[in-house]
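In: sequence and predicted structure are below.
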Amino acid sequence: MASNKLLLFPGDGIGPEIMEEVKKVISWLSENGEDTFEYEEGLVGGSAYDVHGCAISEEDMVKAQAADAVIFGAVGGPKWDDVPYDVRPEAGLLRLRKDLGLFANLRPAICYPALADASSLKKDIIEGLDILIVRELTGGVYFGEPKEIIELGNGQKRGIDTQVYDSYEIERIAGVAFDLARTRGNKVCSMEKRNVMKSGVLWNEVVTSTHKADYADVELEHMLADAGGMQLVRWPKQFDVIVTDNLFGDMLSDVAAMLTGSLGMLPSASLGATDETTGKRKALYEPVHGSAPDIAGAGAANPIAMIASFAMALRYSFQKIAEADMLEKAISNALDKGLRTKDIAQQGEATITTAQMGDAIVAELNALAGVSA
């Protein structure tokens, strides 16, 4: 029996609440699966700032480096709006991504059949939706230098953010997208803004050359990112895998999230390069939604994206494909029974709490595995 080491970062807002529901799943797997999952917890974001005066401590960074996978909740909230920019809650997540080398962000957008009516789009447009956005995560405008605000005099200021990509960064994220497409519909759409950005011109050139050299069997399409946003809401099922840069990936994945009915439904995985010695990747798994401080503590948060993020950990970090499939099936079965948190309920539908949804998914795991509760 293998033992897997997890580091949990609940974070701020609803993060601790939804992480409690993941703990239920982790405990269930340790009790009923072939492997055990051990975990410890750390502080990140505003909760870390309150204790350490920074968004993540050096001690917790060491723990993150040693973990087999990091499971991350959410960070931020109005409580920390006035803290210095370098120690703002989001800086903890950005440091984890950078120091762990998590360059590939995978954001699936899947429409569960039971939630086809929850989307703001017509049912025929999103029913059966299954797309994957592959976002470059450690380059681009979020990390480019210079990044500053300078005084120009006469009461004027200038804000500067720099969009920078090297060819190797584009090659490796394109390779991830093409490899994943081979396991799905074998189709990639690359999105950039080559009409107005030199980094977009390079992106287009490198993706094209990577495709020609190693992935000619995969269908490749290029699309301007703004047109891609339009097409996501016009006819999203035309896409299989979308690969794009850090900035556009951030925006397009949130658009894709709402196709599914709620940000509370969208998980994500952030992966590093494969270690040549161990064959393992550094990895962090998190829901796409934010900390939602307005509902924190109310038991109204949807834990499904958090639990589905752990399913991605089972799939990509631990190669537990059967267990990942079973957990995703448990989520689907709970939804099929009409169980809804507030964010995915239609008018007049009864709703359940965060903890009740977590309990319901564990109950479905018991049913699928033939385990007595």
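Out: That came through fine. Quick caveat, the model's predicted, so the values are computed rather than measured.
In: please count neighbours and contacts with C-alpha atoms only from this point.
Out: Noted.
In: Leu327 reaches Met312, doesn't it?
Out: No. Contact between Leu327 and Met312 fails when scored by Cα atoms under 8 Å: they sit 9.8 Å apart.
In: which one of those two has more residues nearby?
Out: Met312 (28 against 25; other Cα atoms under 10 Å).
In: if we can go back for a sec, so what sits against both of Leu327 and Met312?
Out: Both Leu327 and Met312 lack any common contact, where contact means Cα atoms under 8 Å, 6 or more residues apart in numbering.
In: how about the strands in the stretch 51-200 of the chain?
Out: 69-74, 104-110, 130-136, 148-153, 156-160, 187-192 (DSSP state E, counting those that start in this stretch).
In: got these as CSV, with mean neighbour count and distance to Ala369 columns?
Out: Listed next are the strands of the stretch 51-200 of the chain as CSV, based on neighbours: other Cα atoms under 10 Å; distance: least, Cα to Cα, whole Å:
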stretch, mean neighbour count, distance to Ala369
strand 69-74, 27, 24
strand 104-110, 25, 24
strand 130-136, 25, 26
strand 148-153, 10, 54
strand 156-160, 10, 54
strand 187-192, 24, 34
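In: tell me which of the ones you listed sits nearest to Glu38.
Out: Closest approach to Glu38 among those is made by strand 69-74 (10.9 Å; Cα to Cα).
In: check the offset of the closest one from the chain's centre.
Out: Relative to the chain's own centre, strand 69-74 is displaced by 10 Å; criterion: Cα atoms, centre = their mean, to the nearest Å.
In: tell me what that strand is packed against?
Out: On a contact count with 3 or more Cα pairs under 8 Å, 6 or more residues apart in numbering; DSSP states H and E, strand 69-74 meets strand 3-11, helix 15-32, strand 281-287, helix 304-316.
In: ok, second structure coming up, stack it against the first:
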Amino acid sequence: MIGKQQFRLLVLPGDGIGPEVMREALRVVEWIGQYAEVEFTIRHALAGGAAIDAYGTPMLDETIEQAMHADAVLFGAVGGPRWEKLGFDLRPELAILRLRRELSLFANLRPVTVFDPLIEASTIKPEVIRNLDLMIVRECMGGLYFGEPRGIETMQDGQMRGFNTETYSTVEIERVARVAFDLARHRRRVVCSVEKANVTESGLVWRQVISKLHERDYADVELRHMYADNCAMQLVRNPKQFDVIVTGNIFGDILSDLASMLTGSLGMLPSATIGVPRGDRFVPAVYEPIHGSAPDIAGRGIANPMAQILSVAMMLRLSFRMEREATLVEQACIAALAAGARTADLAAAGEKALSTWEMGDAVLHQLEETAGKRQLTA
């Protein structure tokens, strides 16, 4: 192993279909390691419901420590009905929320790309989504999910009241906006900032801060403002008007799930959660599919692993600066789809649906094919 570049990777498969799709992603990681002659030092740990079952907590302090010393974290999915009665403070989703907070990861990048072979899999007309390529930048350390005060109380008349606080400061807004503007400079130079400035003070502050930052540092990028409800409508009506969307935590959560259906399936969208870069790399960072743990299909071997595999591609690009290999993985996924590979979520009526493992096989086959062609033309 002397002379090989080394990367430390923490793997948290999670719950439900998490371990199933993670297995296929790790097969790709292993292949990339051999192809690029790099060494991935991989550690595994429990998170979410699996950690609750084993340790009584969604995330051990020891696991957080491991994540802090890793170059990247590959995360599966957490949650499920079996843990819903444990109480709000023990919900499995606290695992990913704590990771983001403890590692100071404030920007979640969610690319929405429609691959040509899947145009017919979407419920949207082909002419509306063909060549769609947009990026949603979601702030993920503030807003409604983290704001204080929050809680549940019983009022004097016996009624229960739940409350959360939507709050954003200048620093929180500026740092995620910079990520969006910097990304746009390498794309089509258009940022759409999304909030509800017409009815919320936090939305008004969001708009004012981003406008001032744009005027001061990013005048070369076009800035548009849009209310969140209108943005949801426009994503279905005319999604290609967008280049980079930047928005707060809850709107980013909702809008990215909506946008996922433009691509044909929630099982196709990866994500990266990043903080301040170290040099030209985002270390540490968390990479995960945006889909959930899908407990209704867990253990059946029919889950789509593409989003988890494409999350590996984002990891290679952003944390390891392996652009060639990241592109290779993405091309292999597209080639597998073009060759007719479909899991149940993508298959049309009467079309053969591959198992999770078979879809992984299809991607690995295309990696071998593409790598072989590259060697012949080198």
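Out: Cool, the structure landed. Predicted model, so just to flag it, every value in this text is computed and none were measured.
In: ok, back up a step: can you list the helices and strands packed on strand 69-74 of structure 1 in CSV and add distance to Leu202 of structure 1?
Out: Conversion of these to CSV gives the following (distance: least, Cα to Cα, whole Å):
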stretch, distance to Leu202 of structure 1
strand 3-11, 36
helix 15-32, 38
strand 281-287, 27
helix 304-316, 30
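In: the ones you listed: which one's closest to Arg97 of structure 1?
Out: Checking these against Arg97 of structure 1 by Cα to Cα gives strand 281-287 as the closest, at 8.0 Å.
In: what about the equivalent of Asp161 of structure 1 over in structure 2, distance to Met359 of structure 2?
Out: Aligned counterpart of Asp161 of structure 1 in structure 2: Asn164 (TM-score structural alignment). According to Cα to Cα, to the nearest Å, Asn164 of structure 2 and Met359 of structure 2 sit 41 Å apart.
In: excluding residues flanking it in the chain, which one is nearest the residue nearest to the spatial centre of structure 2?
Out: Per Cα atoms, centre = their mean, the C-alpha nearest to the average position across structure 2 is that of Ser271, at 1.9 Å. Of all residues not flanking Ser271 of structure 2 in the chain, Arg110 sits nearest, at 4.7 Å (Cα to Cα, 6 or more residues apart in numbering).
In: residue range for stretch 68-76 of structure 1 in structure 2?
Out: Counting by TM-score structural alignment, stretch 68-76 of structure 1 corresponds to 71-79 in structure 2.
In: same question for stretch 362-370 of structure 1.
Out: By TM-score structural alignment, stretch 362-370 of structure 1 lines up with residues 364-372 in structure 2.
In: contacts made by the matching stretch with the rest, please.
Out: 28, 31, 328-329, 332-333, 335-336.
In: next one: stretch 188-203 of structure 1
Out: With contacts defined as Cα under 8 Å, 6+ apart, stretch 188-203 of structure 1 is touched by 163-165, 167, 170, 177-178, 181, 204, 207, 218-226, 228, 239-245, 248.
In: ends of it, what's the gap?
Out: 14 Å.
In: in structure 2, which residues correspond to it?
Out: Residue span in structure 2 matched to stretch 188-203 of structure 1, by TM-score structural alignment: 191-206.
In: please state the offset of that stretch from the chain centre?
Out: 23 Å.
In: kindly report the same for stretch 39-55 of structure 2.
Out: 19 Å.
In: now swap in stretch 63-73 of structure 2 and tell me
Out: For stretch 63-73 of structure 2, the distance from its own C-alpha centre to the chain's C-alpha centre is 18 Å (Cα atoms, centre = their mean).
In: same check on stretch 96-110 of structure 1?
Out: 7 Å.
In: residues in contact with that stretch: which ones?
Out: So stretch 96-110 of structure 1 is contacted by 61, 64-65, 128-139, 173, 176, 253, 256-257, 259-260, 266-273, 282-284 (Cα under 8 Å, 6+ apart).
In: for Arg187 of structure 2, grab the count of nearby residues.
Out: With other Cα under 10 Å as criterion, Arg187 of structure 2 counts 14.
In: how about the equivalent of Leu10 of structure 2 over in structure 1, nearest residue that isn't a chain neighbour?
Out: Alignment note: Leu10 of structure 2 maps to Leu7 in structure 1; criterion TM-score structural alignment. Among residues not flanking Leu7 of structure 1 along the chain, Val70 sits closest, at 4.9 Å (Cα to Cα, 6+ apart).
In: likewise Thr167 of structure 2?
Out: Per Cα to Cα, 6+ apart, closest to Thr167 of structure 2 is Gly143, 5.0 Å.
In: and Asn164 and Met359 of structure 2? which has more neighbours close in?
Out: Met359 (25 against 15).
In: for the strands of the stretch 51-200 of structure 1, give me CSV that also has distance to Gly290 of structure 1.
Out: Converted to CSV, those look like this (distance: least, Cα to Cα, whole Å):
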stretch, distance to Gly290 of structure 1
strand 69-74, 6
strand 104-110, 15
strand 130-136, 18
strand 148-153, 25
strand 156-160, 25
strand 187-192, 25
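In: what is the neighbour count of the aligned residue in structure 2 for Gly46 of structure 1?
Out: Mapped onto structure 2 by TM-score structural alignment, Gly46 of structure 1 lines up with Gly49. By other Cα under 10 Å, 30 other residues sit near Gly49 of structure 2.
In: give the aligned range of stretch 93-101 of structure 2 in structure 1.
Out: Against structure 1, stretch 93-101 of structure 2 falls on residues 90-98 (TM-score structural alignment).
In: the matching stretch against structure 2, how far on average?
Out: Taking mean Cα distance after the TM-score superposition for structure 1, the mean distance separating stretch 90-98 of structure 1 from the aligned residues in structure 2 is 0.6 Å.
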